[in-house]
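S.K.: heads up, no residue letters with this:
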């Protein structure tokens, strides 16, 4: 027997956790496997639904790790293309859930639907599941906030928070710190001349969503160790006339050469907007203040990154 849920699970956030926890608890009760059937790439990218601007909260590898960390035994990734998108709900349930993966129980979030026949209600989808021998289980929405201001947690709401620079709200909805990972590449080394060398990141997943331009207190990880850091996302207007965004991190109390190595950051708090300073000296003076702010925000007992 297999207890499963389907969906893209971008961000694997607290709203998803409610569904995944139910999958795992039912699997444990019934002595079954806990599984997730997910897709790649994102349907919006394939179906060209604002694909040029759409960005992801998690790479495929991040998603796999998060799902397994929540107790999911098996993560099945199906290729999403236009032919796949044409399947009806019944075709998808029968071909993949029932015949291929042996799903006996399907756990679904409050608004989850699948198949090309999207005009149907979730109740109708559940009836189709029953008709092919799958028991459906519905999980209610997960809400964030206090009684005065409450938000149903969703990937869209988290993207909005990140794009607005509200890292703390995004992290609360995610249930963990939002992060970026990539390889350290050569920069102009201007920061080194003013006492603030930076690690410039080229992302492993180019479609990862970047938080709003600005300076952030972050946890950084290099060579298996965690460090406090300050990250600038933006166009570096003080030292460059280019419009291309960069991701630069000054790692506190760190002097190793890590060019070409993997590097990870997790965002804790937004410190300020990105500014154009009149001189490198003014920039340096502000960076000193940013460093002190980061030291105040980030505890001395360094935290392990995901």
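M.R.: The structure has been received and is ready for your questions. Worth saying up front: this structure is predicted, and the values here are computed from it rather than measured. Numbers count the residues shown, from 1 in each chain.
S.K.: C-alpha from now on. contacts and neighbour counts both.
M.R.: OK.
S.K.: Now do the strands in this protein.
M.R.: Here the chain has its strands, by DSSP state E, at 2-6, 33-40, 74-79, 103-109, 135-139, 143-145, 150-152, 179-185, 199-203, 214-222, 225-234, 246-251, 262-272.
S.K.: Does anything pack onto the last one? Which helices or strands?
M.R.: Put plainly, it is strand 262-272. Counting contacts by 3 or more Cα pairs under 8 Å, 6 or more residues apart in numbering; DSSP states H and E, strand 262-272 packs against helix 167-174, strand 179-185, strand 214-222, helix 280-297.
S.K.: highest average neighbour count across these?
M.R.: Greatest average neighbour count among these goes to strand 214-222 (a mean of 24), per mean count of other Cα atoms under 10 Å.
S.K.: here's the one I want to compare it with:
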């Protein structure tokens, strides 16, 4: 945000409505950005730097739901490291001027890479595009960094962000999701840049419920850092597959219906998967 302005959130669906008319040119960061991990932060910060240097608006374009939900015809809704509301909050803190959220459905899934560039980048007066080295777009993911350069030639410049790794393992949402799902939350900060965090709503004395589509850590007991409206403390919690979280030793935490933040520090007696490097 520039000068304390509030981030503008713009929802788009295909076909794009005709009244879309950006006030000025922008730098656009492209990606799904689940987790907004270290590599995502590098990409978004680069876009912010270009926007400041070129005196352009700083924009981000993401999609919802995850493309896999539609392309793979998944019956169950996907779980996320950062549900949309949380992702919006992170982008706002990072100084984004406009956040474009494109509804991912069958219409957008069948859009050619060329038409995507015309409808969603050129039309929005994008002058610089910032994307990861492995960014894919368009029908069946046929578009990539090279096609982005060709299809945007004369309209915008493409900035490719290189791969970031930790101990030879690519920093990605996929790796973080694996770590969280298997309970290895103590390794997550090496990839995410912080401890994994989910929000819970208090439903009874020491029981909280995860109402949003967060990816849950593996069931079990964890050491956590808990943030309420008026206090922060460390405590052991048990999480269940149902989405319930029980604070083990402090029954009087927050009020019923209050939202509480749980930071997952370490699972008790967990062991390291062979496929992931040790911290």
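M.R.: Arrived safely, thanks for sending. Since this is a predicted model, take the numbers as computed values, not measurements.
S.K.: ok so, going back, with distance to residue 17 of structure 1 added, can I get the strands of structure 1 in JSON lines?
M.R.: Formatted as JSON lines, the strands of structure 1 follow (distance: least, Cα to Cα, whole Å):
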{"stretch": "strand 2-6", "distance to residue 17 of structure 1": "11"}
{"stretch": "strand 33-40", "distance to residue 17 of structure 1": "12"}
{"stretch": "strand 74-79", "distance to residue 17 of structure 1": "15"}
{"stretch": "strand 103-109", "distance to residue 17 of structure 1": "10"}
{"stretch": "strand 135-139", "distance to residue 17 of structure 1": "10"}
{"stretch": "strand 143-145", "distance to residue 17 of structure 1": "12"}
{"stretch": "strand 150-152", "distance to residue 17 of structure 1": "13"}
{"stretch": "strand 179-185", "distance to residue 17 of structure 1": "18"}
{"stretch": "strand 199-203", "distance to residue 17 of structure 1": "26"}
{"stretch": "strand 214-222", "distance to residue 17 of structure 1": "24"}
{"stretch": "strand 225-234", "distance to residue 17 of structure 1": "27"}
{"stretch": "strand 246-251", "distance to residue 17 of structure 1": "30"}
{"stretch": "strand 262-272", "distance to residue 17 of structure 1": "20"}
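S.K.: Aligned counterpart of residue 231 of structure 1 in structure 2, please.
M.R.: The alignment partner of residue 231 of structure 1 in structure 2, by TM-score structural alignment, is residue 237.
S.K.: close enough to count as contact, that match and residue 217?
M.R.: No - counting by Cα atoms under 8 Å, residue 237 of structure 2 does not reach residue 217; the two are 11.6 Å apart.
S.K.: Tell me which residues are up against stretch 235-252 of structure 2.
M.R.: Contact partners of stretch 235-252 of structure 2, identified using Cα atoms under 8 Å, 6 or more residues apart in numbering, comprise 200, 205-211, 216-226.
S.K.: What of stretch 225-234 of structure 2?
M.R.: Applying Cα under 8 Å, 6+ apart, the external contacts of stretch 225-234 of structure 2 come out as 223-224, 235, 253-254, 259-265.
S.K.: Just the buried subset of the residues you listed, please.
M.R.: 223-224, 253-254, 259-265 (16 or more other Cα atoms under 10 Å).
S.K.: from those residues, which two are the most distant?
M.R.: Across these, no pair lies farther apart than 254 and 265, at 20.6 Å, counting by Cα to Cα.
S.K.: Which residues are in contact with the most centrally placed residue in structure 1?
M.R.: Centroid-nearest residue in structure 1: residue 57, 2.9 Å away (criterion: Cα atoms, centre = their mean). Neighbour list for residue 57 of structure 1: 10-11, 155, 159, 208-209 [criterion: Cα under 8 Å, 6+ apart].
S.K.: Looking at the alignment, what corresponds to it in structure 2?
M.R.: That one, residue 57 of structure 1, aligns with residue 81 by TM-score structural alignment.
S.K.: All good on my end, thank you.
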